[in-house]
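# Next comes the sequence, and after it the predicted model I'd like to discuss.
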Amino acid sequence: MRALVNYFLRGLVVVAPLAFTGYVCWRLFVLIDGWLGLPIPGLGFVATLAFLILIGFLASSFLARGLFAVVESLLTRLPFVRLLYASTKDLLNAFVGEQRRFDRPVVVTVYPESEGAAIGFVTQSSLEHLGLHGQVAVYFPFSYSVAGHVLLFPADRVRPLPADSADVMAFLVSGGVTRVSATPAIPREAVVPPAAAPH
C-alpha cells in the first residue's frame, strides 16, 4: 500500500506542474485569441503577436518615438491614469524592457547585530535624489506570489550574490526549493556603485 502511495505522489509531482503550466498557457492563448473576435481559432493570437511586433518596430523608429513620447506625456498628466500607466510600464520594463531592474541579486544583512540575511534585488543603487545618502533600494519577492516589498538599506549591508538573476528569482518565488547555480563573482561596484556608499 505504501508503494502505491509513493507512486501516486511521484506521479503527482510529475504531472501537476505540466498540467498547471499547460492550463495557464492555454488560457492565455484563448484569452489573447479572443481579443479580436476572429472566427478562425489561432488567427487572433497570430494577429495580436504581429500587431505587437509592428508597434515595437515603430517605437524603435525616430519619428514614431516622438509620437509615443507625446502620448506618454499626455497620459502622465492625468492623475489616476498616470498611476496605472507608470506602474504598469515600470513593472514590464523591470522584467523585459531595456531598463531591467531585477538583474542584480544581492544578500542583505537585515539586522546588523545578527547573522540573519535576506536575498533580494537592487532596484535603485542610489537614493541621493530623495536625500537618502548611502541608501539603496532592495526588492524582496514573496514566495508563491507575484507580490513583494521594497526596503531601504545602507549600502555597506548589501553584497552581490554570484548567481544568475533568473535562477535567484525562481529560488525566491519557489520558497527556496529551486536550486541556484553559482556564477563567477560579481564586482561590488556593479551592484552598489561607490556613489551609494555612506558619506
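Great, that's in hand.
# hey, let's count contacts and neighbours off CA atoms from now on
Fine.
# Can you give me the neighbour number for residue 158?
By other CA atoms under 10 Å, the residues close to residue 158 number 27.
# Could you list which residues are in contact with it?
Each residue near residue 158 by CA atoms under 8 Å, 6 or more residues apart in numbering is listed here: 106, 107, 108, 109, 192.
# so of these, which ones are in strands?
Residues from those lying in strands, with DSSP state E as the criterion: 106, 107, 108, 109.
# Could you check how far the nearest residue to the second one once chain neighbours are set aside is from residue 175?
On the basis of CA to CA, 6 or more residues apart in numbering, the spatially nearest residue to residue 107 that is not a chain neighbour turns out to be residue 119, at 4.7 Å. Remark: distance between residue 119 and residue 175 (CA to CA, to the nearest Å) = 12 Å.
# So which of those two has more stuff around it?
More neighbours surround residue 119 than the other of residue 119 and residue 175, with 23 against 13 (other CA under 10 Å).
# The more buried one against residue 140, yeah?
Yes: if you go by CA atoms under 8 Å, residue 119 and residue 140 touch, sitting 7.0 Å apart.
# Comparison target below:
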Amino acid sequence: MNAVRKWLLTGLLVIVPGVITVWVLHWIVSTLDQTLAILPEAWHPDRLLGMHIPGFGVLLTLAILLSVGAVASNFVGRKLVSWGDAVISRIPVVRSIYSSVKQVSDTVFSDSGNAFRTAVLVQWPREGVWTVAFITGSPATEVACYLRDDYVSVFVPTTPNPTGGYFVLMRKSDCVELEMSVDVALKYIVSMGVVVPPAPVLDDQKR
C-alpha cells in the first residue's frame, strides 16, 4: 500500500502541473480568439480557409497591440491618447473607473513603474509571524503628514493567489529587505513555500 500511495502521489506531481498549464493556455487562446469578432465575417479564417485555426485570435491580438503601441509611441499618437484621456475624464462615472485602472496599469506595465520594487520580510498579521511582502512605494503626501517615522507602502499577497492581498503602511525599519528577486519571491509565495529560493551568493564583505 505504501508503494501504491507513493506512485499515486508521484503521478499527481507529474500530471497535475501539465494539465493545469494546458487548461490555462486553452483558456487564454479561447478568450483571445473572441477578438475575431471585430473582423468582418468574410475575413474570418473559418470562411477564408474553410477550417478553424485555434490561436489565430492570439496573433490578431498581438498585431493590434503592436499597431496601437507603434502609433501611440510617436508624437501624433501621444497627442491622440492625451485627447482621448481628456474626453474620458469628463464623463462622470467612466472617469473614476478609467483613471483608477490607468494608474494601476501605468504602474505595473510602464518601464518607469515602481510596482513591486523589492521583496521584504515583514511581521504579518501579528508580531512573531513572518511573511514575504513587496514594497510598492512611499505613502501619499497627505498620509505621510500623519506618520512620524519613515514609512513605506507594502503589499502583502495571499497564497497561493498573489493577485489578492493587503495594502499596509509599515515602518521601513520593520521591513527586512531580501536579496531574492521579485520573480523568485512570487514563485515562493505561489508554491506556499514548497519551491525554496536558492541561497544568496555572499560577497567577500558579507563573509
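Perfect, I can see it now. Remember, it's a predicted structure, so these values are computed and weren't measured experimentally.
# thinking again about what came up before, could you find the counterpart of the residue nearest to residue 107 of structure 1 in structure 2?
Alignment note (TM-score structural alignment): residue 119 of structure 1 maps to residue 132 of structure 2.
# what about that match, which SS state?
Judged by DSSP: H, G, I helix; E, B strand; the rest coil, the three-state class of residue 132 of structure 2 is strand.
# Kindly report the same for the one 3 residues further on.
Following three-state DSSP, we place residue 135 of structure 2 in the strand state.
# mind checking how far it is from residue 143 of structure 2?
From residue 135 of structure 2 over to residue 143 of structure 2 (counting by CA to CA), the distance is 17 Å.
# again, but for residue 159 of structure 2
For residue 159 of structure 2 relative to residue 143 of structure 2 (CA to CA), the value is 29 Å.
# What of residue 33 of structure 2?
According to CA to CA, residue 33 of structure 2 and residue 143 of structure 2 sit 45 Å apart.
# again, but for residue 131 of structure 2
In this structure, residue 131 of structure 2 and residue 143 of structure 2 are 25 Å apart, going by CA to CA.
# Could you check which of these two has the larger neighbour count?
For residue 131 of structure 2 and residue 143, the more surrounded residue by other CA under 10 Å is residue 131, and the numbers stand at 14 against 10.
# give the contact list for the more buried one.
121, 122, 123, 124, 156.
# cutoff 6 Å now
121, 122 (CA atoms under 6 Å, 6 or more residues apart in numbering).
# And for residue 32 of structure 1?
Taking CA under 6 Å, 6+ apart, one finds residue 45 in contact with residue 32 of structure 1.
# what does the longest helix along structure 1 correspond to over in structure 2?
Ranked by residue count under DSSP state H, the longest helix found in structure 1 is helix 2-33. Taking TM-score structural alignment as the measure, structure 2 aligns residues 2-33 with helix 2-33 of structure 1.
# buried sites along that stretch?
Buried residues in stretch 2-33 of structure 2, counted by 16 or more other CA atoms under 10 Å: 29, 30, 32, 33.
# same deal with stretch 141-155 of structure 2?
Buried residues in stretch 141-155 of structure 2, counting neighbours by 16+ other CA under 10 Å, are found at 151, 152, 153, 154, 155.
# same question, stretch 56-64 of structure 1
Buried-residue list, stretch 56-64 of structure 1, by 16+ other CA under 10 Å: residue 59.
# corresponding residues in structure 2 for that stretch?
The aligned range for stretch 56-64 of structure 1 is 69-77, by TM-score structural alignment.
# cool, and stretch 167-181 of structure 1?
Stretch 167-181 of structure 1 covers residues 184-198 of structure 2 once aligned (TM-score structural alignment).
# what's in contact with that stretch?
By CA under 6 Å, 6+ apart, the surrounding residues in contact with stretch 184-198 of structure 2 are 159, 160.
# if you set the cut-off to 8 Å instead, what comes out?
Outside stretch 184-198 of structure 2, the residues within contact range by CA under 8 Å, 6+ apart are 119, 132, 157, 158, 159, 160, 161, 162, 180.
# For structure 2, which segments count as strands?
118-123, 130-137, 151-157, 165-171, 176-177.
# Mind putting those strands into a markdown table with distance to residue 74 of structure 2?
As requested, those are arranged in a markdown table below (distance: least, CA to CA, whole Å):
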| stretch | distance to residue 74 of structure 2 |
| --- | --- |
| strand 118-123 | 32 |
| strand 130-137 | 30 |
| strand 151-157 | 34 |
| strand 165-171 | 36 |
| strand 176-177 | 39 |
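# With respect to residue 1 of structure 2, which of the ones you listed lies nearest?
With CA to CA, the closest approach to residue 1 of structure 2 among these belongs to strand 130-137: 37.4 Å.
# List the buried residues for that closest one?
By neighbour count with 16+ other CA under 10 Å, strand 130-137 of structure 2 contains the buried residues 132, 133, 134, 135, 136, 137.
# again with stretch 190-206 of structure 2
Result for stretch 190-206 of structure 2 [16+ other CA under 10 Å]: buried residues residue 190.
# can you give me how far stretch 108-119 of structure 2 is from the chain middle?
10 Å (CA atoms, centre = their mean, to the nearest Å).
# correction: stretch 75-82 of structure 1
Centre-to-centre, stretch 75-82 of structure 1 and its host chain are 24 Å apart (CA atoms, centre = their mean).
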